[in-house]
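# sequence and computational prediction follow.
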Amino acid sequence: MEFLSEYGIFLAKAITVLVVLLVVIIAVAAASSKGKSDKKAELRVTKLNDELAENKALLEDELLSKEVLKQREKDEKKLVKEEKKSRNKSPEKPKPRVFVLDFDGDIKASDVTTLRESITTLLQVADPQLDEVVIKLESGGGMVHSYGLAAAQLDRVKKAGLRLTVAVDKVAASGGYMMACVADKIIASPFAIVGSIGVVAQLPNFHKLLKKNDIDYEILTAGEYKRTLTMFGENTDKGRAKFQDDLEDTHGLFKSYVNDRRPLVDIDVVANGDIWFGSQALENKLIDEVMTSDEYVVQCCQNADVYSIAFKEKKTLADKLGFAVASGVERAFLKFVSEQESTKGMRA
């Protein structure tokens, strides 16, 4: 009985702590949601050349002897002086720039919001004669209209006369490949998944279950094809045929889109919904080169100024406070449980 009494007290304390935790989290979340409409993403620019140089210097400091580092410092100073003299004698030519953007696509292509902002910004400063845009793209595809908009954003880069390269390290399938095929050049890592030029739609149907339980479901429409297949109504062969026709029409548009932008691709061979790994995609001309995005960016750094561009949403005070409070309460709760368990262990 004493054990049950102690356990009941422990359980009551634990529940109290959990309730307090939930109340705090809900309050912070409510405060945070009120400020969401006022949030504005901020532009973050990172010069990747400097990042690479800093990492290289840190590693060399650890690996090379003091004598070698001293001599290298002298050589670098001498080189800087020579470059300065050379610039004074002849006007400096503008250096090409490469703008690197990330696109991490979910089923709704939600990242298109920051993609459009990044492209709008860089198009105001980019030089079509010199500069290039690199998109590091990862997506397994999703909604047609969402990825259609994302692909249209990349078309803006092409229309502005800029070279466009898409790099795929893991996957660019379906809507992801719809975006990728816009590029002048597509690179992919050896085992990246590329392709799946197809269209799919699926939905469950609960009509038999409802009928078995004597539940009626009614849907009213104006227009013969306003609804073709439903989740709860009884689907008809005519509705299925119309739905299939819609899928075929969408597939036809997808094929035409790819064929216009990758004319060397045998569209009848690759547009069967299948996927290919990087090396196979190269054989089918779905990509232009097997290479990781890291390798390509490092190559660009040798001859151009390379900038990573991203719009990141600023965290409000409520966000930061919420994270801090939640972390603190979690640690306190875990400590409380640990102490209770240790105390019970000693008494036992």
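Nice, I can see it.
# contacts, neighbours, all on C-alpha from now
Noted.
# mind listing the strands for the chain?
Assignment of strands within the chain using DSSP state E yields the ranges 41-47, 97-105, 132-139, 163-168, 171-173, 185-188, 193-195, 275-277, 289-290, 305-313.
# contacting residues around the third one?
Spelled out, that is strand 132-139. Strand 132-139 is contacted by residues 96-106, 157, 162-173, 175-176, 180, 293 when judged by CA atoms under 8 Å, 6 or more residues apart in numbering.
# before we move on, the earlier item: reformat the strands of the chain into CSV and put mean neighbour count and distance to Glu67 next to each item.
Converted to CSV, the strands of the chain look like this (neighbours: other CA atoms under 10 Å; distance: least, CA to CA, whole Å):
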stretch, mean neighbour count, distance to Glu67
strand 41-47, 13, 30
strand 97-105, 20, 35
strand 132-139, 23, 40
strand 163-168, 25, 41
strand 171-173, 26, 47
strand 185-188, 24, 42
strand 193-195, 28, 48
strand 275-277, 19, 48
strand 289-290, 20, 40
strand 305-313, 18, 31
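# mind putting these into a markdown table with distance to Asp246?
Below are the strands of the chain laid out as a markdown table (distance: least, CA to CA, whole Å):
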| stretch | distance to Asp246 |
| --- | --- |
| strand 41-47 | 38 |
| strand 97-105 | 24 |
| strand 132-139 | 24 |
| strand 163-168 | 30 |
| strand 171-173 | 21 |
| strand 185-188 | 30 |
| strand 193-195 | 21 |
| strand 275-277 | 23 |
| strand 289-290 | 35 |
| strand 305-313 | 36 |
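# take a look at this one as well, against the first:
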Amino acid sequence: MAMRLPFVNRPPRVSVVRLQGSIGIPARNGAAGLNDAALATALEKAFTKGKPVAVALAINSPGGSPVQSSLIAARIRRLAEKHEVPVHAFVEDVAASGGYWLASAADKIWADECSVVGSIGVISGGFGFQDFIARHGIERRIHTAGASKSQLDMFRAEKPEDVERLKRLLDDMHRIFIAQVKSRRGERLAARDEVFSGEFWLARRAQDLGLIDGIAHLGPKMREVFGDKIRFQSFGARRPFLRRFGVSGEQIASDAIAAIEERASFERFGL
């Protein structure tokens, strides 16, 4: 049995939280993912267990849900301020779009030279099947109460007013994203329009634009800042209890679709 001796200084701890994959709403089948509900417990422990000297976020995400990105980042900031613990983000392959939103919650952002950073913008995509169903003699029937209830129906031709309404929503969301980045990066940001254009860059260029603070890797940088004697403790999203005993066919299919969507998200950045 390990014994704790009084008056013996324990080495400082750095909590490591891995934020890996696309950001999305909690899955119906209970699968853990990169969302606020799944990360809540891990983040709470990361900021409190063992009185850490810092929390390090290992980020590898192409983005996803703006709401979940905002919720996770806000939770990180609340915990950091409540417990007075500094936060460092370390970008791996990519921190783009919502992935960069998460990184912006940190006090300092570091990346590998080959990391992809940026994509501060908002995107909405879909498909149009109106010609397909017309060729096959299929008639779309839909009834609503409310003039704007049925918008951007994939089985009908786009309406200019619907597109304009969506554009306003995306512009509003973009402004919220920009405000988040400006509030966190402050005077470190370069005063250039390209920063918020949705473009993305490798780390050196991102550093020139003020999106990151430098080139560094998690272990060496934390030892440089807090000393060679630090210890790392990892925290991650909780795994739903029932999934520990296997998965159903529905879950396998759902996970496969999610994997394809995530792969497509990474490929947008050449990864």
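All right, it came through fine. Just so it is clear, the model here is predicted, and its values are computed rather than measured.
# and the closest residue to Asp36 of structure 2 other than its chain neighbours, how many neighbours does it have?
Among residues not flanking Asp36 of structure 2 along the chain, Ile72 sits closest, at 5.1 Å (CA to CA, 6 or more residues apart in numbering). For Ile72 of structure 2, the neighbour count with other CA atoms under 10 Å is 22.
# pull the contacting residues for Ile72 of structure 2.
Going by CA under 8 Å, 6+ apart, Ile72 of structure 2 touches Asn35, Asp36, Leu39, Leu102.
# most neighbours, which of those residues?
Within the contacts of Ile72 of structure 2, Leu102 tops the neighbour count with 27 neighbours, counted by other CA under 10 Å.
# quick check: the aligned residue for that one in structure 1?
Alignment note (TM-score structural alignment): Leu102 of structure 2 maps to Met179 of structure 1.
# mind listing what the closest residue to its match other than its chain neighbours touches?
Distances taken as CA to CA, 6+ apart place Ala151 nearest to Met179 of structure 1, at 4.4 Å, with adjacent residues excluded. By CA under 8 Å, 6+ apart, Ala151 of structure 1 lies in contact with Met178, Met179, Ala180, Val182.
# same check on Lys108 of structure 2?
Lys108 of structure 2 makes contact with Val87, His88, Ala89, Ile212, Asp213, according to CA under 8 Å, 6+ apart.
# from memory the fourth one sits against Trp110, does it?
Yes: the pair Ile212 of structure 2 and Trp110 passes the contact test of CA atoms under 8 Å, sitting 5.9 Å apart.
# before we move on, the earlier item: so the match of Leu102 of structure 2 touches Val144, yeah?
No: using CA under 8 Å as the test, Met179 of structure 1 is too far from Val144 to be in contact (11.1 Å).
# how about Pro263 of structure 1, what's its partner in structure 2?
The alignment partner of Pro263 of structure 1 in structure 2, by TM-score structural alignment, is Gly186.
# residue nearest the centroid of structure 1?
Among the residues of structure 1, Asp104 comes closest to the average C-alpha position under CA atoms, centre = their mean, at 1.0 Å.
# aligned against structure 2, show me the partner of it.
In structure 2, the residue matched to Asp104 of structure 1 (TM-score structural alignment) is Gln20.
# check contacts around its match.
Listed by CA under 8 Å, 6+ apart, the contact partners of Gln20 of structure 2 are Leu34, Ala58, Ile59, Asn60, Ser61.
# how about Asp294 of structure 1?
Applying CA under 8 Å, 6+ apart, no residues qualify as near Asp294 of structure 1.
# and the helices in the stretch 101-250 of structure 2?
Here the stretch 101-250 of structure 2 has its helices, by DSSP state H, counting those that start in this stretch, at 130-135, 160-185, 203-208, 218-226, 249-267.
# point out the most buried one among those.
Among these, helix 203-208 has the highest mean neighbour count (mean count of other CA atoms under 10 Å), at a mean of 20.
# contacting residues for Phe47 of structure 2?
Each residue near Phe47 of structure 2 by CA under 8 Å, 6+ apart is listed here: Ser15, Ala54, Val55, Leu79, Ala80, His83, Val85.
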